[in-house]
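Trainee: got a structure for you, letters missing:
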């Protein structure tokens, strides 16, 4: 069986993408959660993950003797190994578009990711209001997300970005969580898409587990001193 190594569900956006993809697609896997306790070489997290992969990061997928690190590589591996799941859109142009926006998310939106780190359990609406007021780069990132999603939802008719659930929706699920945690303003059709993503069984299962974690990791809490 596949093994997926992940970090804390409340904080690990990279882990969320791979986990949600496999869970929502009903691909069996064994979860291996490695708690975030630090990223220096002496931390338990780093020692555990460095023994398993050259990057020492999560997520990490192991399939027998094969190891796949990085969330986008894991998505591609899953699509290749389970073609019947149709994880990418079947249409060539739509598939190219889906790959492009996942790559854009993978290497972009740095202002939003930096100012609004994922924290599913927290209510950071007040922080969000300040970030929105003061950080033009975050506003630009959110504007790009809204434009992208609106176009795709109209083009493909919803309910997901490419009609049916795909890697793209799994890839943007952590962003949906950020937008909710910080209550950043988005148009009504985008808010509706965010809610649909949150109601996907795979996403809901991740969120429920994150809320049940009850693990306050100080290094992932730039805005709170305690729960």
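Mentor: Arrived safely. Here the structure is a predicted model, which means the values were calculated and not measured.
Trainee: rest of the way, CA atoms for contacts and neighbours
Mentor: OK.
Trainee: what residues of the helix or strand harbouring residue 98 count as buried?
Mentor: Assigning secondary structure by DSSP states H and E places residue 98 in helix 92-107. For helix 92-107, burial by neighbour count (16 or more other C-alpha atoms under 10 Å) applies to 94-95, 97-99, 101-102, 105-106.
Trainee: next: stretch 38-48.
Mentor: By neighbour count on 16+ other C-alpha under 10 Å, the buried set for stretch 38-48 is 44-46, 48.
Trainee: can you show me the strands along this structure?
Mentor: Per DSSP state E, the chain carries strands over the ranges 2-6, 29-33, 60-63, 66-69.
Trainee: which secondary structure elements does the last one sit against?
Mentor: This points to strand 66-69. strand 60-63 (3 or more C-alpha pairs under 8 Å, 6 or more residues apart in numbering; DSSP states H and E).
Trainee: tell me how far the strand it packs on lies from the chain's centre.
Mentor: Centroid separation between strand 60-63 and its chain, computed with C-alpha atoms, centre = their mean, to the nearest Å, is 17 Å.
Trainee: and stretch 7-25, by the same measure?
Mentor: Distance, centroid of stretch 7-25 to centroid of chain: 6 Å (C-alpha atoms, centre = their mean).
Trainee: columns mean neighbour count and distance to residue 209 on top of the strands of the chain, output as JSON lines?
Mentor: JSON lines is the format used below for the strands of the chain (neighbours: other C-alpha atoms under 10 Å; distance: least, C-alpha to C-alpha, whole Å):
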{"stretch": "strand 2-6", "mean neighbour count": "21", "distance to residue 209": "13"}
{"stretch": "strand 29-33", "mean neighbour count": "14", "distance to residue 209": "12"}
{"stretch": "strand 60-63", "mean neighbour count": "22", "distance to residue 209": "19"}
{"stretch": "strand 66-69", "mean neighbour count": "16", "distance to residue 209": "23"}
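Trainee: can you add distance to residue 154 and give those strands back as a markdown table?
Mentor: Formatted as a markdown table, these follow (distance: least, C-alpha to C-alpha, whole Å):
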| stretch | distance to residue 154 |
| --- | --- |
| strand 2-6 | 34 |
| strand 29-33 | 34 |
| strand 60-63 | 34 |
| strand 66-69 | 34 |
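Trainee: next up, a structure to set beside the first:
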């Protein structure tokens, strides 16, 4: 029996649940999924991405309960140091933590304008002006990481917590037809080809279409 439980919400809409799930799988943690009531007000808040600090996802492991995706990442890095959630080099670890923290605490306009929806695919989508600086900042982060560490992942040859944090952004860019430079398209394709993301996406596509109606102003 699994010694851990990960509480998650919708696989189609919940970017924070995806991040927590990816991190647990990357760490090799034996865990069970515990879906929450999708009509609960806190769950709707999490789905709308108005706050990254509600109690979903939530990891319960032995006698430890930890919520907040970045806290889950750091906890897993402590108990599974060989999993490679953080780079071995000290400077790269600091860089990885910095860009992971940035996606965690920022990009509000992007998260509001381009909510995660794995079932949707727009041929064209006009991004409102307030979200464009967020898109440009993400382009800059990805370009700097890929140039510094050589790809194909943000910090080199294997995925780290940064890739788990930015994986939902890749899906958003695909959903809303955000144009990217070739090297960034290649990075996103690496994420899309990731067996873990493909497994999560299969679960998302299997969810009922009427699971929830997001009330987001674009």
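Mentor: Nice, I can see it. What you are looking at is a predicted structure, and each value in this text was computed from that prediction instead of being measured.
Trainee: next, the TM-score between them, please.
Mentor: The TM-score (TM-score structural alignment, normalised by the length of structure 2) is 0.88; 206 aligned residues with a C-alpha RMSD of 1.8 Å.
Trainee: before we move on, back to that, which ones among the buried residues of stretch 38-48 of structure 1 are found in helices?
Mentor: 44-46, 48 (DSSP state H).
Trainee: and residue 197 of structure 2, how many neighbours?
Mentor: 20 (other C-alpha atoms under 10 Å).
Trainee: how about the counterpart of residue 159 of structure 1 in structure 2, nearest residue that isn't a chain neighbour?
Mentor: Alignment note: residue 159 of structure 1 maps to residue 152 in structure 2; criterion TM-score structural alignment. Spatial nearest neighbour of residue 152 of structure 2, excluding adjacent residues (C-alpha to C-alpha, 6 or more residues apart in numbering): residue 187 at 6.3 Å.
Trainee: number of nearby residues for that neighbour?
Mentor: 21.
Trainee: corresponding residue for it in structure 1?
Mentor: Residue pairing (TM-score structural alignment): residue 187 of structure 2 is matched to residue 193 of structure 1.
Trainee: where do the helices sit along structure 1?
Mentor: Applying DSSP H to structure 1 gives helices spanning 13-24, 44-50, 71-81, 92-107, 110-115, 125-134, 136-156, 167-181, 188-199, 201-213.
Trainee: where does the shortest one end up in structure 2?
Mentor: What that stands for is helix 110-115 of structure 1. Counting by TM-score structural alignment, helix 110-115 of structure 1 falls onto residues 108-113 of structure 2.
Trainee: and the matching stretch, how far out from the chain middle?
Mentor: 14 Å.
Trainee: and what of stretch 71-79 of structure 1?
Mentor: That offset, for stretch 71-79 of structure 1, works out to 13 Å (C-alpha atoms, centre = their mean).
Trainee: which one of the strands of structure 1 lies closest to residue 112 of structure 1?
Mentor: Residue 112 of structure 1 sits nearest to strand 2-6 of all those, at 22.0 Å, using C-alpha to C-alpha.
Trainee: mean deviation, that closest one versus structure 2?
Mentor: Aligned to structure 2 and superposed, strand 2-6 of structure 1 gives a mean residue distance of 0.6 Å (mean C-alpha distance after the TM-score superposition for structure 1).
Trainee: report the contact partners of residue 41 of structure 2.
Mentor: Residues in contact with residue 41 of structure 2 (C-alpha atoms under 8 Å, 6 or more residues apart in numbering): none are found.
Trainee: tally up the residues packed near the aligned partner of residue 207 of structure 2 in structure 1, please.
Mentor: Using TM-score structural alignment, the partner of residue 207 of structure 2 in structure 1 is residue 213. Using other C-alpha under 10 Å, the number of residues around residue 213 of structure 1 comes to 13.
Trainee: can you lay out the helices of structure 1 as a markdown table showing distance to residue 57 of structure 1?
Mentor: Shown next, in a markdown table, are the helices of structure 1 (distance: least, C-alpha to C-alpha, whole Å):
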| stretch | distance to residue 57 of structure 1 |
| --- | --- |
| helix 13-24 | 10 |
| helix 44-50 | 6 |
| helix 71-81 | 10 |
| helix 92-107 | 15 |
| helix 110-115 | 17 |
| helix 125-134 | 28 |
| helix 136-156 | 26 |
| helix 167-181 | 17 |
| helix 188-199 | 26 |
| helix 201-213 | 19 |
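Trainee: between those, which one is closest to residue 37 of structure 1.
Mentor: Nearest to residue 37 of structure 1 among the helices of structure 1 is helix 44-50 (6.1 Å), distances taken as C-alpha to C-alpha.
Trainee: list the contacts of the closest one.
Mentor: 34-41, 55-58.
Trainee: rerun at 6 Å
Mentor: For helix 44-50 of structure 1, the external contacting residues (C-alpha atoms under 6 Å, 6 or more residues apart in numbering) are 36, 39, 56.
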